[in-house]
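Engineer: Please find the sequence and the predicted model below.
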Amino acid sequence: MEFVPATSRLLAANRAAAAFYAAQLRQVPAARRYLRERGIEAAAGSWWQPGFAPATWTAVLDRLTGLGFTPEELLAAGLVRRSRTGRLIDYLRQRVVFPIHDQRGNVIGFTGRDLSGRTDAPKYLNTPTTTIYHKGEALFGLSLQLAHRRRRDRRPIRVFVVEGAADAIAVHRMVHDHAPEQLLPVALCGIVLTEHHLRLLRKAIGPTASLSLLLDGDDAGRDAFERWLPLLRTWAGPVDIATLPDGTDPAELLVRHGPEQALRIVLGARRPAQLARLDRILDRLDLGALDLSEPETRVRVWRAITPCFRDDPTRGADLADLAGSRLGLPLGDVMTGVVNEIA
């Protein structure tokens, strides 16, 4: 029968590993430099508790077995793995690590950013699936920020979903008490947005909070939200997309512009989801090669853009204005074409 450690032992092992990693960070200049270059050096020693997984093969294994944890418990916690030779080695090595917490504040796993520079090493690596950690059901930073926010703060909440732990901390550093909303940045843990994530947010902050996807200014970031749109339509509150300038991410904005200006850029980049979707559709149509005087071409365009109007009818005028501007057509022509398609 397979050995299954008690949940309490897995949580204790992760808690001990987080403390070990945090202590290692103080001894590694390259790891502290990474945090500084991302604008989040202040996170060291804070409740974010970033750390460093040493490059040696068995640093966390040796430390935690010395504290009384068994190899089987560390395997079950995802802190170690078996090598091809069958030897136990640390799962995370030579990485800046950020603890991932459950809604009770327990450390359930880690996300690690490679500092080795090896071409065969993934840039980011997350704890494997365990009985206490499922990356499709975890959001980095959510429980920490809810635990540390002021209870009497009655401002509405806006959740920013970002792509990585460093970006979540960077956005948190941009936030100030005078913002009209409580901004709550959370990061996905190496996976796409899932219904489990939205369910977690509904339970933690309510179903009608504003939701913003903050996407990196690269092709992957620009394409990601389109895959998530069917899921995002299940969110009851307002949803928008913030696509950052080409080649930038939140941490880079923080370093380059400072907290206040970086926050203005982030907030200014937000657009309603269907407007951003319409822009992407029009980009793909290659408008410069289209002859819109041909009826068949216009029909093809109306068919391509109509889903945006159908999915957000309250923004019909804004969508038509954007489409008309990009197509060089009168607003009435756009509305007529779309209405005919919907009918």
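Structural biologist: Looks like it came in fine.
Engineer: make it CA atoms for all contacts and neighbour counts henceforth
Structural biologist: OK.
Engineer: Residue 76: neighbouring residues, count only.
Structural biologist: Look at residue 76: counted by other Cα atoms under 10 Å, it has 24 neighbours.
Engineer: now it: how far from residue 341?
Structural biologist: Distance, residue 76 to residue 341, using Cα to Cα, to the nearest Å: 55 Å.
Engineer: Same question for residue 73.
Structural biologist: Taken as Cα to Cα, the span from residue 73 to residue 341 is 60 Å.
Engineer: where do the helices sit along the stretch 101-250 of the chain?
Structural biologist: For the stretch 101-250 of the chain, applying DSSP state H, counting those that start in this stretch gives helices covering 142-148, 165-174, 195-205, 219-232, 250-257.
Engineer: elements contacting the second one?
Structural biologist: Okay, so that is helix 165-174. Counting contacts by 3 or more Cα pairs under 8 Å, 6 or more residues apart in numbering; DSSP states H and E, helix 165-174 packs against strand 182-187, helix 250-257, helix 259-268.
Engineer: Of the ones you listed, which stretch is the most buried?
Structural biologist: Per-stretch averages of neighbours, counted by mean count of other Cα atoms under 10 Å, single out strand 182-187 among the helices and strands packed on helix 165-174, with a mean of 24.
Engineer: Second structure follows, compare the two:
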Amino acid sequence: MIDKATIDRIFAAANIVEVVGDFVTLKKKGINYQACCPFHNEKTPSFVVSPSKGLFKCFGCGKGGNAVTFVMEHENMTYPEALKYVARKYGIEVAEREQTPEEVRRNDDRESMMVVSSYAADYFVRTLHDTPEGQSIGIGYFRERGFSDATIRKFGLGYCPDGGDTFTRQALADGYKEEFLVGTGLTIKRETGGYYDRFCGRVMFPIHGISGRVTAFGGRTMRTDKKVAKYLNSPESEIYHKSDVLYGIYFAKRAITQQDCCILVEGYTDVISMHQSGIENVVASSGTSLTDGQIRLIGRFTRNVTVIYDGDSAGIKASLRGIDMILKDGLNVRVVLLPDGDDPDSFARKHNATELRDFILSHEEDFISFKTRLLLAEAAGDPLRKAALIADIVQSISVIPDAITRSVYTRECSRQMEIDEQILLREIALRRVEHTAGNEAKEFIRNQEIIRRRTENQPAAIAQVEAGSSIEELENELIKYLLKYGEHDFEYVEGKEVVELNVAEVIINDLDQNGIVMKNAVLHKIYEEYKTLRQSGEEIGMNHFINHPDPEVSNAVVNLLTYDDNYMVSKLWKKFDIVVESEQERLPVAVPRAVILYKSKVIDDIIAGLRAKLADQSLPEEEQATLTHQISVLNQERTLISKKLSRLIV
């Protein structure tokens, strides 16, 4: 358990722009930062980071919180794990008491598998450097590939001994459970009994997640037997989904952001050799076909992708489908073809960073030029094959979501293929009607759903509450006033008398005197905690709730503070040069009005419940009379409330 003092230090040190910036490419916009949301697929940025408030908020999917809750959500970590992650980033030592056996048992399978993977990574590194077998075979192979000691250490390269079950026996002896060794794919359990190391006799390439934790491995055999797979990857598991992973992304993300470009290659050694040569904005799809998940991962850091193909690769045409997928996601694609006989690994070992960079810049082509040149040679003057090539390129252009980009590529295709631009435009339009009309309809529905969720889930903070507002809307409004203006005083005019009131006192006194308990559990928790802090004399700041250890509390508070009605209407008022009171200036009317409306809604709710009971004809007459009297009293109270509301000038 992490003590409160340490948690306070972590939150004090955490710069939300730096923390979020490790995972998402942020662009400054005014006093805030903006990006495409990492939690849902979007092309127009609606994800905002506020350094002054220390919070993030997506106005598309609704997710929000602080630096720690961002890491929790993004990396699927628990609260303590996320705290430790942020602490490590800022060099804060986290002292914890030893976990009890019960707490250890409560660790979920996913975390246990992460721990096993970390252990395995360390074991393979030790075996590589500290055993004769690892040094002669593993180090020997890496030296042959031209990897320096620094590079081997940087990427955590290792070696799994060729002893059948050497690794598994050691892991079990060190206390790691069989179920997690098998679950991560590190160990294969034989049907006849016993174990077998999946990566037995292979040099090891650990696969890091975006936060740097090892989630899986790739292993290359050192045997010459052609029946043995050259490369072997970890199987799919709770912690590893290969379609969402890019090899090297942890080491490349900062360089990708800085250079606003991601270089995409095929294999582990391609990435490592290019890093060693000084090109660090490079990742690999690890030999698998490019997936939507991998493209979205790139899109978090840049909109520009450069794909490098081997000079003699026979699979270039097959991999062109990946380019279409990148285009469809709205990214910009350029292609580099290496000289015959070279791949990124061998080419990088022959050149330094400057030479590599110059070669890429001078040889990269847009995909139209590349695809045309590649396929036109096969057409060899055959009109039918040329028509098929044009249709292929038209299909690629048609998936591009941006109309301007489509137009530019259409003009280029027209020039290179010597075909009328209007014909191409008609063909592209037809393809988009055939293939994207359904998607656009779905996008429209999704947008409407987002709007509906905003108006349903956040109405109290978007617009000032009205008489028809629900109980939950009013509870949202009251909590917002407590958090933002709880300690503010205002003058309230009642008849001829002017009374000075405090926002928190008006809300708390009225609710407590009437014995009203908020129906929304999270809002009730915030309300009770606010009261406790106030009674203890502690200073109550919004950061206390923004940085709350309960993610539900943090998210609810961020929602309330970010959906500000002033923010939503300010552009409209400015357009027509209309002066509107600020939210703070409206407090003398808004706070009493919200309290009265809330009380009215609670009474309506109680009356409805009593009437439902009264409808039961089997009730004794005495109980029916009691219920009738209670309803009458409540109706009188409701009448008084209506009179109070009519005196409030909005």
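Structural biologist: Structure's in. What do you need? All values derive from a computational prediction rather than experimental measurement.
Engineer: just to revisit the earlier point, residue 73 and residue 341 of the first structure: who's more crowded?
Structural biologist: Neighbour count, other Cα under 10 Å: between residue 73 of the first structure and residue 341, residue 73 has more, with 21 against 16.
Engineer: Relative to residue 80 of the second structure, how far out is the equivalent of the more buried one over in the second structure?
Structural biologist: With TM-score structural alignment defining the correspondence, residue 73 of the first structure maps onto residue 180 in the second structure. Relative to residue 80 of the second structure, residue 180 of the second structure is positioned 22 Å away (Cα to Cα).
Engineer: can you check residue 245 of the second structure too?
Structural biologist: Distance of residue 245 of the second structure to residue 80 of the second structure, computed by Cα to Cα: 25 Å.
Engineer: Comparing those two, which residue is more hemmed in?
Structural biologist: Taking other Cα under 10 Å, residue 245 of the second structure and residue 80 do not tie; residue 245 has more neighbours (24 against 14).
Engineer: State the distance from the more buried one to residue 292 of the second structure.
Structural biologist: Distance, residue 245 of the second structure to residue 292 of the second structure, using Cα to Cα: 11 Å.
Engineer: Residue 418 of the second structure now?
Structural biologist: Distance from residue 418 of the second structure to residue 292 of the second structure, by Cα to Cα: 33 Å.
Engineer: just residue 638 of the second structure next, same as before
Structural biologist: 57 Å.
Engineer: who's more crowded, these two?
Structural biologist: Taking other Cα under 10 Å, residue 638 of the second structure and residue 292 do not tie; residue 638 has more neighbours (18 against 15).
Engineer: Show me what that one lines up with in the first structure.
Structural biologist: Using TM-score structural alignment, residue 638 of the second structure pairs with nothing in the first structure.
Engineer: Can you measure across stretch 249-267 of the first structure, start residue to end residue?
Structural biologist: End-to-end distance for stretch 249-267 of the first structure, by Cα to Cα: 13 Å.
Engineer: What is the distance between it and the centre of its chain?
Structural biologist: 16 Å (Cα atoms, centre = their mean, to the nearest Å).
Engineer: Now do the same for residue 242 of the first structure: its match in the second structure.
Structural biologist: By TM-score structural alignment, residue 242 of the first structure lines up with residue 336 in the second structure.
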